[in-house]
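Asker: could you look at this predicted model? Sequence included:
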Amino acid sequence: MTTAIDIGALEDIPRQAARLVKTHFGCIAVFRTAEDKVFALDDACPHKGGPLSNGIQHGEQVTCPLHNWVFDLNTGQAQGADEGAVRTYPVRVEAGRILLDRAALAPQVAAE
């Protein structure tokens, strides 16, 4: 990561929970697993816009609180019969701080 945004301490997010980070480009859900792995992905489920930061985290997956779609925190892909994905963002923990890649937050431009 070239430039990073410090979004808080790892200890600010309980294990197996998430926090919402609001950016100029949209809301990002930041998850901490029971093993202290950290993941960041778009907060809105592509099915009905459910807030994934309010979903139930199990291992390295999260279940949408509205319609039970399950997403892989590594890839953002919906699991099982559900089709769809959410965008993931590079994130790391350094000296106990969660750092989000600033360059990855830029809006995606479709190829013409």
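Answerer: Cool, got the structure.
Asker: contacts, neighbours, all on C-alpha from now
Answerer: OK.
Asker: how far does stretch 31-39 stretch from one end to the other?
Answerer: According to CA to CA, to the nearest Å, stretch 31-39 extends 5 Å from its N-terminal end residue to its C-terminal end residue.
Asker: how far does it sit from its chain's centre?
Answerer: Relative to its chain's centre, stretch 31-39 lies at 11 Å (CA atoms, centre = their mean, to the nearest Å).
Asker: just the buried residues of that stretch, please?
Answerer: Buried residues in stretch 31-39, counted by 16 or more other CA atoms under 10 Å: 31-33, 37-39.
Asker: what's it in contact with?
Answerer: Outside of stretch 31-39, the residues within contact range by CA atoms under 8 Å, 6 or more residues apart in numbering are 10, 13-19, 30, 40, 53, 57, 59-60, 73-74, 88-93, 98.
Asker: again, only using 6 Å
Answerer: Under the contact criterion CA atoms under 6 Å, 6 or more residues apart in numbering, stretch 31-39 has outside partners 15-18, 30.
Asker: use this one as the comparison:
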Amino acid sequence: MSDWKVICRIDDIPVLGARRVARPAGLDVAVFRNAENEVFALLDRCPHKGGPLSQGIVFGTSVACPLHNWAIGLDDGCAKAPDEGCTPKFAVKVEDGVVHLDAAELATHAIDLERPVAGPKPFAVLSVLPLE
């Protein structure tokens, strides 16, 4: 049996928008609301380059990543073809207008994942030898 944590009221999430839920460990969780008042929760990280999905535009049951416009399914966290990759999803329950997330998942699910750093990889530093 799951222990559910109260997150907010459904009206606290904008229609076609999201809110972030901070966790003691790991990346934030993004909680989304679509036009049909369905609520979904995903790790706030695009599987492509780590963009913050909570800043994306919700349409239907997808969210467009704000960095490169990848469409990510809100129900499964997976990129829509032709793109590939998934971000972890979280269990959500809405009762009497109140949004709940599974407390155990919040504490343990995907806490080892990090947001990639944008930009080129750093170059190795070479020591310069004196010419003889």
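Answerer: Nice, thanks for sending it over. As the structure is a computational prediction, the values presented were derived from the model and not from experiment.
Asker: thinking again about what came up before, Gly49 of the first structure: which of the buried residues of stretch 31-39 of the first structure is nearest?
Answerer: Gly49 of the first structure has its nearest neighbour among those in Phe31, at 17.8 Å by CA to CA.
Asker: hmm, back to that, pick the one among the buried residues of stretch 31-39 of the first structure closest to Trp69 of the first structure.
Answerer: Nearest to Trp69 of the first structure among those: Phe31, at 16.6 Å, using CA to CA.
Asker: looks to me like the closest one is in a helix.
Answerer: No: secondary structure of Phe31 of the first structure, determined by DSSP: H, G, I helix; E, B strand; the rest coil: strand, with no helix assignment.
Asker: Gln79 of the first structure versus that one, what's the distance?
Answerer: From Phe31 of the first structure over to Gln79 of the first structure the distance is 18 Å, taken as CA to CA.
Asker: quick revisit: what's the most distant pair in the contacts of stretch 31-39 of the first structure?
Answerer: By the measure CA to CA, these have their two most distant members at Arg15 and Val30, which lie 11.5 Å apart.
Asker: which one's more surrounded, the two?
Answerer: Neighbours per residue, other CA atoms under 10 Å: of Arg15 of the first structure and Val30, the larger number sits with Val30, 26 against 17.
Asker: distance of the more buried one relative to Asp101 of the first structure?
Answerer: If you go by CA to CA, the gap between Val30 of the first structure and Asp101 of the first structure works out to 13 Å.
Asker: and the residue most central in space within the second structure, what does it touch?
Answerer: Taking CA atoms, centre = their mean as the criterion, Asp44 is the residue nearest the geometric centre of the second structure, at 2.0 Å. Asp44 of the second structure makes contacts with 28-30, 52-53, as judged by CA under 6 Å, 6+ apart.
Asker: now do Lys80 of the second structure
Answerer: With contacts taken as CA under 6 Å, 6+ apart, Lys80 of the second structure has the following neighbours: Ala71.
Asker: now tabulate the contacts of stretch 31-39 of the first structure in a markdown table and tack on distance to Cys64 of the first structure and secondary structure.
Answerer: Formatted as a markdown table, the entries for the contacts of stretch 31-39 of the first structure read as follows, by distance: CA to CA, whole Å; DSSP: H, G, I helix; E, B strand; the rest coil:
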| residue | distance to Cys64 of the first structure | secondary structure |
| --- | --- | --- |
| Arg15 | 18 | coil |
| Gln16 | 14 | coil |
| Ala17 | 13 | strand |
| Ala18 | 13 | strand |
| Val30 | 14 | strand |
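Asker: as TSV, these with distance to Leu105 of the first structure would be great.
Answerer: Output for the contacts of stretch 31-39 of the first structure, formatted as TSV (distance: CA to CA, whole Å):
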residue	distance to Leu105 of the first structure
Arg15	25
Gln16	24
Ala17	22
Ala18	18
Val30	13
